[in-house]
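Engineer: with the sequence up front, the predicted model follows.
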Amino acid sequence: MSPEEIQQIFFVECEESLAAAEAGLAACRAGTHDSDTVNAVFRAVHSIKGGAGAFGYSALQAYTHTFETLLSDVREGLVAIEEQLVDLLLRALDTLADHVEAAREGGDAPADAALIAEMEGAMAGNAAAAPAAAAEPEPAPQPEAASSDDDDEPKPIDDLDLAALLDDLTGGFDAPAPAAASTNAPAGQDKRWKVHLRPRAGAMRNGSEPLLMLRDIAALGGESVFCDVSQVPPLDSFEVAQGYLGWTFAMPADVAEDAVRDIFDFIGDDCALAIGNDEEIPEFRAEQTAPAPKAEPIAVAPAAPAAPAAPVAAAPVAVAPAPAPAKAPPAAAPAAEAKPDSAEKPAAAAPAPPSAGQSIRIDLFKLDRLIDLVGELVIAQAMLVQRLDGAGITATEELGLLESLTRDIQESAMSIRAQPIASVFSRVPRILRDLAASTGKHVKLETIGETTELDKTVIERLGEPLTHLIRNAVDHGIESADVRIAAGKPPEGTLTLSAEHRSGRILITIADDGAGINRERVLAKAVEKGIVSPDAQLSAEEIDNLIFAPGFSTAQVVSNISGRGVGMDVVRQNVKDLGGRITIESVPGQGTAFILTLPLTLAISDGMIVDVGDQTLVVPLAHVVESLRPGEGDFHGLGSNAQMLNVRGRFIPIISLKTALGAPTGATNPQEGVLIVVDTESAGQAALLVDDICDQRQFVIKSLATNFRAVEGVAGATILGDGKVALIVDVDGLVACALPAQERQAA
């Protein structure tokens, strides 16, 4: 993998870490946090800091270091979690996101000096509250180093001053001398448990600092009871990047195991870790080898004479492993860590099976290629079925199996691209914070259905429309605090984001509890701008839809939020490009809801193949309710041309596809064709008149706008089994356009 690819993975992980930190701080603001929440935020920021150091983003690393230090004080209880602090942390997280974006795009780092000063002030302001017990103990006096001999031979480890060497290697970390160490729990702490750890080679990669992790354990109340130095080689074989030391900590019974594991979450396999009580984990001793050249004074059994790479593969708690070569197999460490109390098993045991929930990163181009191939497979399967039917060959069982397998492959491939919409919703809190700073309106966010999944392409293209709608809701919809109080509402507005699956499509709703759309003002502004004539008679729905007209705006003052008449028309166009529709529901004084109806995927769907004259069309099955051939008394005329269908006592309009799409031939009399009852989001149910229904099968959606041009009432095109191109009917758009025309004709 190239450095550029690794760098891209880092930025993807930064997005995940930022989302995790955002969720944690949101819980802190809501008062639903606990210690795990704060630890999760700390880990997220720490992960970004480590990667920034590895890739040389000095500005990002320096800023994140201050942010991480403040979070460290928070989780240690030195800084109390209050509303003012949470606001500071949220602003710091926003700036951190800007730092990441600047590093990704190669731009200038954002100005952060004032924010760093605020964070340092928060730490300094609470420094006096730190408990006296948290102060580091005075380091024990170290004996003088042994004098060197006159010869040039390096001294063996037992001839050196071990205390001085340990102090140099650990930066002065306070660890009791091995001779005075005791594995017995202190008085009154008989329920203490042990943590054995040994940083391996590479433990200081990516900005990791094992010494800080040891101090984090001590901050949890851990007491260092043993330091294993048996792996330290002679000085002529010493490598500074290797890990030679191991520690045993006794932890208080009230400390959770997850709290310790969280400390080592980022370092991963670069640190051997074993946790348990005295019965589960034996004493942390040096590894035994045979034959032993000489006894070490601080270990039960001697170590190999000079094997610098041995600590990389050796497990920290194995009692009697086989002799380790200079390059030990990497499978040795996971096996020993998984069963630290198994002294008889060799260190090279098979690794444990991977745990559930593991994932790998796949290049998006490869995934898109897979989806395209699945689409071609669907077309090939349809062509094969039609060819065999034409040749009179009966293979019902085999074709059924092929169709089932094709559908399973298609659904599996689409599920790979599916992502929860929470990745879009997670951006909204920052938008609301920015709007609160510029408008003075404080808005509470409520989300529903954030685990709803849809295609990655749809998710990526949802960001801009949602941003416009949210800014519009806060600026135009939600009133100021004093107006809301006068109207009997709480001073803080509420914005609700919801997502749900319905009839093979996804519905995304952006609703506010503001004043609703002022239809008189909207109509007056539309007349002023010449969008509608002064004598136009418009329904409430038609007036609401005027806000999507290009250049339309009701803002009194042009600001950086609204007022220039661009945005809402872009929103509608973006939603249409996704194959969806947007509708408005507004109640004066109660609020407005924008409803986006989108396809789950832009690639493959199910449809009904129909004939209209000499044309073959596809009606998406997600809209189809039923199909029927009407009798003479089932339909009735309305006006000069409009007709209504009586469906079990309920009348719905009949729309001829021949007339709606401008086909040269086709049925216009309901008794001459077939009626397909469809359901739409904006206009309810309608009956589409076609000549005949040919088949029902999957189809691959091809963009008509990309390959030709956009056509009103047509959502796209597909290739049929016989190689012909068929148009896909945009049911929502066609019904919405056809019904006003029928109403005008009836009037």
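Structural biologist: Looks like it came in fine. Numbering: from 1, shown residues only.

Engineer: please count neighbours and contacts with C-alpha atoms only from this point.
Structural biologist: Noted.

Engineer: mind listing the helices for the stretch 51-200 of the chain?
Structural biologist: Using DSSP state H, counting those that start in this stretch, the helices of the stretch 51-200 of the chain run over 58-75, 83-105, 113-125, 162-170.

Engineer: return the most buried member of these.
Structural biologist: Most buried of those, by mean neighbour count (mean count of other CA atoms under 10 Å): helix 58-75, with a mean of 20.

Engineer: packing partners of that one?
Structural biologist: In terms of contacts (3 or more CA pairs under 8 Å, 6 or more residues apart in numbering; DSSP states H and E), helix 58-75 is packed against helix 35-55, helix 83-105, helix 113-125.

Engineer: hmm, who's touching stretch 403-413?
Structural biologist: L370, I371, V374, G375, L377, V378, Q381 (CA atoms under 8 Å, 6 or more residues apart in numbering).

Engineer: repeat that for 10 Å
Structural biologist: The contact list for stretch 403-413 (CA atoms under 10 Å, 6 or more residues apart in numbering) reads 367-368, 370-375, 377-378, 381-382, 385, 397-402, 414-415, 418, 603-605, 697-698.

Engineer: distance from it to the middle of the chain?
Structural biologist: The chain centre lies 26 Å from the centre of stretch 403-413; the measure is CA atoms, centre = their mean, to the nearest Å.

Engineer: next one for the comparison:
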Amino acid sequence: MNDLNEMFFQECDDLLEGLSSGLNELENGSNDEEIVNSMFRAVHSIKGGAGAFGLDQLIEFSHAFENVLDDVRAVRLAADENVVALLFTASDHLSDLVDAARNEDQLPPEQGASILSDLKHMSGSLDDDSHAHDGRGEEDPPAFEPTTLTVDGGLPPLDDMLSPTAPTPLTITFKALPQLYTNGHDPTLLFRSLQELGSLTINADLSSISLLRDAPWSAPTLSWTIDILPDDSVDEAVIREVFEFVEGLCELEIQSHASAPPIETLPPLEEHTQVPQSGAPSLGPDPRETKETGVKPASGSKKQPAARSSTIRVDLQRVDQLINLVGELVIAEAMLRQSMDEMPHSANGSVDEAMSQLKQLSGAIQESVMAIRAQPVRGLFQRMSRIVRETSKEAGKSARLVTIGDATEVDKTVTERLVEPLTHMIRNAIDHGLETPDQRLAANKDKRGTVTLEAAHRSGRVVITLSDDGGGIDRAKVRQIAEDKGLVRPDDDLADADIDNLLFRAGFSTANEVSNLSGRGVGMDVVRNEIQSLGGRVSMQSEPGKGTSVTISLPLTLAVLEGMVVRVADQTLIVPTLSLREMLQPGQASVHTLCDGDRVLALNDELVPIINLGAALGYRTDPVCLGQQSLLLIEDDSGRRSALAVDAIAEQREVVIKGLEQSYQSISGIAAATILGNGRIALIIDTDQVIALPGRMGAAEPPAPGATGDVVNA
């Protein structure tokens, strides 16, 4: 049961994701009937699975939910703004009920009582009069008594059926497979859908039913034969669409009688209408049989079961284990290559070619394994849709979420750790960014604000942008608060970007009073810290009166990093290429020494501070001559530039990231470590932290012989 329970909740997650997608389409004005049908099937499947596990609270709510969806798809209820808003609220509560059931808990009855009441009132089913009663958990179901169901008086005379202008009669043989019931489907709903397409007679085949003590519980025994005379505009293709979402879950055969023999060759009408229990009626030879062989063509009317899903569910821990092993394989390949490079070239022979192939294969395996962890950000974006609804309601504003690029794939770990930063960003966008409906109307804007969440792949990275169409950042207010807090001085010359970056300072808040949404000084600093811990960067742009945009740039995976291998004081270090903007070899840079001993690089009419990387990390205390150093120009999240002085630049390569905190401890200025081809450990530099390290310049270099003035040409 534990395995079945886990499978049910995994399926619920997929169904809830599909439900959320359908609601977003409905909110955006889509008129596709299949969207409502898919939403109905999702809620109905959740109800069916909940019934198998006795989750009464989930059953009752999903039953009321599907009644409203049934009214919408039957056009008894218009999907206007109020209906869609209620469906969104119901979807959120249904997700809460699933989570509670997953944790073997129940929500307080009063938590969703008002939503349940609204659903019942909207569908007119407060007394359960306008929808079929499922009997689950409310009253004992009636005793089973097999009957023959005749709808609309059965079939018309056969002469009318075979007339040239009459619709083509069809005979449908239907038998459910076990998976159909496991997924929560009900054949009765299929038959009701057929009833809307024409006149039909349904007979159940009871020949396979055995005594209860002998019943094979794992195998359904009922099958049905249905004779249908479709309406004028209905053909066989429309009939098949009714069974579309149970393909592969049933045995289905649809037989057409369009080319039946003349009337005199048919048995009496009574024999035609009495369907034998053992199968479908025989109406003479099949016109599709050839005269020469009497064999039916391969394209017979029997529909083959659809292919099973080509995806499997794998425990995430197993995937992580595989990724670690592949990382070790890549390291072993690099070590083997290093050893071969140190051997005489003549000794390599054909082994060198084999090593090249091994390198290509290990790289391909690494990329494929990394792709296993990749998943679309659609689920993450849909979770943010709920945050938008709840925050706008609490702030007394009207807002909607627009998503772009939700099929963009990101490492699963990245998506999980993005939940909290995006939640903070959205709450800030609505609470601080969007105006009230009255203010928006006065500014000639739609009274309903728009928050846009966009994801895309750019230059080997994932870029996520959250923007709003609000009033933008009030920079005068931000600066005044910063001055009051002593963060800046009144005479400081700050650019717009500098003022915007003040919002990322810990404890900084522009709220006038503390509320459930803001005012506690916790928000954008959390965003920056979390994004930096993922190896990413965050930046902000704002235009008064038009809105604010926050951009997050992240690596595709947290397992591999592109870096520049450098040497400092006999140590090998890795500088991530993400923050690297330019490299300057000795003799290419113009260096100035300031009065306090600090040195700066003159580049493009800009003075960039130089960081002695060896001194900043404590590798050396002796002075160094910049004339013998290479410079790496780096840039942090706020756009500030610095130059790292290193002894030498070796090469650029991809390295496998190994965390330090689990096996050692966190080190200031160091992000992680890796293993090189020679087996040695190399530390990966955290460039943002290095820029902020105290005493980053180290000891001043001795004067160069013959140097004059304060300019030294390195």
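Structural biologist: In hand now; what should we look at? Bear in mind that the values here come from a model prediction, so they are computed numbers and not experimental data.

Engineer: re earlier: for the helices of the stretch 51-200 of the first structure, give me a markdown table that also has distance to Q745 of the first structure.
Structural biologist: Converted to a markdown table, the helices of the stretch 51-200 of the first structure look like this (distance: least, CA to CA, whole Å):
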| stretch | distance to Q745 of the first structure |
| --- | --- |
| helix 58-75 | 65 |
| helix 83-105 | 56 |
| helix 113-125 | 65 |
| helix 162-170 | 88 |
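
Engineer: so which of those helices comes closest to I654 of the first structure?
Structural biologist: For I654 of the first structure, the closest of these is helix 83-105, at 53.0 Å, according to CA to CA.

Engineer: and the closest one, what does it pack onto?
Structural biologist: Using 3 or more CA pairs under 10 Å, 6 or more residues apart in numbering; DSSP states H and E, the elements in contact with helix 83-105 of the first structure are helix 3-30, helix 35-55, helix 58-75, helix 113-125, helix 428-439.

Engineer: onto which residues of the second structure does that helix map?
Structural biologist: Under TM-score structural alignment, helix 83-105 of the first structure corresponds to residues 81-103 of the second structure.

Engineer: quick one, helices of the stretch 351-500 of the second structure?
Structural biologist: Secondary structure of the stretch 351-500 of the second structure (DSSP H, counting those that start in this stretch): helices at 351-373, 378-395, 412-417, 419-428, 437-442, 475-484, 496-501.

Engineer: can you put those in a markdown table and add distance to D622 of the second structure and mean neighbour count?
Structural biologist: Below are those laid out as a markdown table (distance: least, CA to CA, whole Å; neighbours: other CA atoms under 10 Å):
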| stretch | distance to D622 of the second structure | mean neighbour count |
| --- | --- | --- |
| helix 351-373 | 41 | 15 |
| helix 378-395 | 51 | 18 |
| helix 412-417 | 42 | 16 |
| helix 419-428 | 43 | 19 |
| helix 437-442 | 62 | 14 |
| helix 475-484 | 40 | 16 |
| helix 496-501 | 35 | 16 |
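
Engineer: who wins for proximity to T188 of the second structure among these?
Structural biologist: helix 378-395 (32.6 Å).

Engineer: which strands or helices does the closest one pack on?
Structural biologist: On a contact count with 3+ CA pairs under 10 Å, 6+ apart, helix 378-395 of the second structure meets helix 2-27, helix 81-102, strand 399-404, helix 412-417, helix 419-428, strand 449-458.

Engineer: list the contacts of the counterpart of T452 of the first structure in the second structure.
Structural biologist: Under the alignment (TM-score structural alignment), T452 of the first structure pairs with T408 of the second structure. Going by CA under 10 Å, 6+ apart, T408 of the second structure touches A374, Q375, P376, V377, R378, E454, A455, A456, H457, V462, V463, I464.

Engineer: one step back: now list the buried members of the contacts of stretch 403-413 of the first structure.
Structural biologist: The neighbour count (16 or more other CA atoms under 10 Å) marks 371-372, 374-375, 377-378, 381-382, 385, 399, 414, 418, 603-605, 697-698 as buried among the contacts of stretch 403-413 of the first structure.

Engineer: part of a strand, is T548 of the second structure?
Structural biologist: Yes - membership of T548 of the second structure in a strand is supported by DSSP: H, G, I helix; E, B strand; the rest coil.

Engineer: what does it align to in the first structure?
Structural biologist: Per TM-score structural alignment, the equivalent position to T548 of the second structure in the first structure is T592.

Engineer: again, but for Q382 of the second structure
Structural biologist: By TM-score structural alignment, Q382 of the second structure lines up with S426 in the first structure.

Engineer: ditto for L503 of the second structure
Structural biologist: Residue correspondence to the first structure (TM-score structural alignment): L503 of the second structure is matched to I547.

Engineer: now N512 of the second structure
Structural biologist: Taking TM-score structural alignment, N512 of the second structure has Q556 as its aligned residue in the first structure.

Engineer: separation between the match of Q382 of the second structure and Q537 of the first structure?
Structural biologist: 42 Å (CA to CA, to the nearest Å).
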